[in-house]
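Chemist: My questions concern the predicted model and sequence given below.
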Amino acid sequence: MAVPQAASRILIALVALVVALAAAGAARAGVPDPLHSPMWDMHAARLFANAPVVFDKAVRVDVPQIAENQHVFPVTVDARALGEVRRIVILADLNPIPVAVDFAPSGAAPWLSLRIKLDQRTPVRAAVLAADGKWHVSGVWVDAAGGGCSAPPVSRAKGDWAQHLGELRGAMYSSTAGPRLRFTVRHPMDTGLVENIPAYNIETIRVASGPRDLATIMVWGSVAEDPAFSLLLPAGTGAVTLRLRDSNGREFTGHVAGPQRP
């Protein structure tokens, strides 16, 4: 019996995908995933293409072993031991939206703290593109209850999200590691996985001090509602400007004064 043309195209696409994933797995056969994640090869092929990948404990991923609240899960990544860093990608392998952020620390330190959602037990990882052109990857398994990405945000239930959308609050503190910037923005960060609520999230965050760009953060819907971020900035950094844009094209701007004593 002849295979319909549309079905034939789908079959060819599936075969091509399987071959691509097999090739990616073969390319990394000498460096097996220490977490044995069933999704690792697919994510690695999509995120890193043919770039070399090493699993490196120099990348610190600090998280609780158990998610007490799967809607607001704290993650801190410290890649300062690698020296110059171009990008830091934070992802949860088994989330329906695996990537949370893609952080480019153009002037900031390669250190980032934030809160994400977890939809089930999953590896939580940081993949760091260093100056050597390699992706340095580290992570841990985290136990979590289900539904972090598929439950409506609290602000939707309260019905007050529109009145506070885009409100920015922040402060900068002196620390031994340099000025530490912490800021939050009011936003529902809808994943699109809740019935009758379309995806709606912050997409980009830019941090600058005067004419100098310090960091760019690409953001996905798996970041927690009302996102909160902490960054380490260069010594001597004064006031900073935050510029955010969401998936509906709305733009939000905020200013944070120079360092205060903690």
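Modeler: In hand now; what should we look at?

Chemist: can we go C-alpha only for contacts and neighbour counts from here?
Modeler: Fine.

Chemist: ok, residue 140 - how many residues close by?
Modeler: Residues within reach of residue 140, counting by other Cα atoms under 10 Å, total 18.

Chemist: List the residues that contact it.
Modeler: By Cα atoms under 8 Å, 6 or more residues apart in numbering, residue 140 lies in contact with 35, 61, 123-125.

Chemist: The structure to be compared is supplied as follows:
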Amino acid sequence: MRAPRGVLAAALLLPATLACAAPAPDPLRSTQWPAMQHALLHDEPVVFDARVEVLLPPGAEDSLQVPVAARWPALADVRRVLAFVDFNPIPRVLEYRPHRAGPFLGFRVRVQQATPIRVAVQTGDGVWHVGGAWVDAAGGGCTLPPAHRATLADADLGRVEARRWPLHDGGQRLKLRIEHPNDTGLVAGIPAFFVERLSVYDEAGAELAVLDTFEPLAENPVLTLEPAAAGPLVVRGRDNAGNAIAARVD
């Protein structure tokens, strides 16, 4: 049976978002999940996967500094790792490309309120494998000024502290701390000013891992990863104002 002209015209004018793939059922039952899948994962294939382990405290003692660790040792051919916070005003925290690095990532993040924190791992077939957990928080982490901003000297901006240590499986772990206020731009009178890119290289200049980071990453960002190189490491990066970040880790 032929549809009336008015109905056909209305169907043609439906918003494009209604034509997107239906959101995957969310085990964390977040009302924001459909928006996250559409805006950050671009409606690409998604599976909620217990092989992506996301470790975080059930309650945030400090909404400005919530520690998160993620691991995915059972997944192969990992291309990208995306971390995001459902109920933050700026959800995206970082994007990680572990070219020659182990299946682990640690970071600290601001949270605005009680929310799921998720890590999505994309494999070579284009599928996003998603893990996550809820954290309870008093709130305000994204709209409070950084605690130590006023005491940060210009000479210390971008300074890198690093530590590396061996793992029992023969790999190594690298922990970086960068002196930076990492302002979100959500505090009145303080524009967004944050670490934007970090890359880790081996001594020969081969890129081992790349991190694109965004406003919700905590002040003085702390990042932990597992680069696959035995010799000295080189860290290079920048913030969104073009200030360089550089260090050598022997």
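Modeler: Nice, thanks for sending it over. The shown structure was predicted, so the numbers you read here are calculated from the model rather than taken from an experiment.

Chemist: Widest-spaced pair of the contacts of residue 140 of the first structure?
Modeler: Maximum pairwise distance in those, criterion Cα to Cα, is 13.6 Å, between 35 and 61.

Chemist: Neighbour count: those two, which is higher?
Modeler: Using other Cα under 10 Å, the more surrounded residue of residue 35 of the first structure and residue 61 is residue 61, with 22 against 15.

Chemist: any idea how far the closest residue to that one other than its chain neighbours lies from residue 87 of the first structure?
Modeler: For residue 61 of the first structure, ignoring the flanking residues on the chain, the nearest one in space by Cα to Cα, 6 or more residues apart in numbering is residue 77 at 4.8 Å. Distance, residue 77 of the first structure to residue 87 of the first structure, by Cα to Cα, to the nearest Å: 12 Å.

Chemist: cool, and residue 191 of the first structure?
Modeler: 24 Å.

Chemist: Of those two, give the one with the bigger neighbour count.
Modeler: Neighbours per residue (other Cα under 10 Å) separate residue 191 of the first structure from residue 87, with residue 191 holding more: 25 against 20.

Chemist: Contact partners for the residue nearest to residue 61 of the first structure?
Modeler: By Cα under 8 Å, 6+ apart, residue 77 of the first structure lies in contact with 59-62, 111-113, 126.

Chemist: let's see 7 Å
Modeler: Residues counted as contacts of residue 77 of the first structure (Cα atoms under 7 Å, 6 or more residues apart in numbering) are 60-62, 111-113, 126.

Chemist: Of all residues in the first structure, which one is nearest the centre?
Modeler: In the first structure, the centroid-proximal residue (Cα atoms, centre = their mean) is residue 101; its distance is 2.1 Å.

Chemist: if I line the two up, what does it land on in the second structure?
Modeler: Superposed on the second structure with TM-score structural alignment, residue 101 of the first structure falls opposite residue 94.

Chemist: Isn't its match up against residue 85?
Modeler: No. In this structure, residue 94 of the second structure is not within contact of residue 85 by Cα atoms under 7 Å, at 10.3 Å.

Chemist: how close does the closest residue to the residue nearest to the centre of the first structure other than its chain neighbours sit to residue 143 of the first structure?
Modeler: Once flanking residues are discounted, residue 101 of the first structure sits nearest to residue 219: 4.6 Å by Cα to Cα, 6+ apart. Going from residue 219 of the first structure to residue 143 of the first structure by Cα to Cα gives 23 Å.

Chemist: okay, the two: which has more neighbours?
Modeler: Using other Cα under 10 Å, the more surrounded residue of residue 219 of the first structure and residue 143 is residue 219, with 22 against 17.

Chemist: Tell me the residue in the second structure aligned with that one.
Modeler: Looks like residue 219 of the first structure aligns to residue 213 there (TM-score structural alignment).

Chemist: hang on, residue 129 of the second structure in a strand?
Modeler: Yes. Secondary structure of residue 129 of the second structure (DSSP: H, G, I helix; E, B strand; the rest coil): part of a strand.
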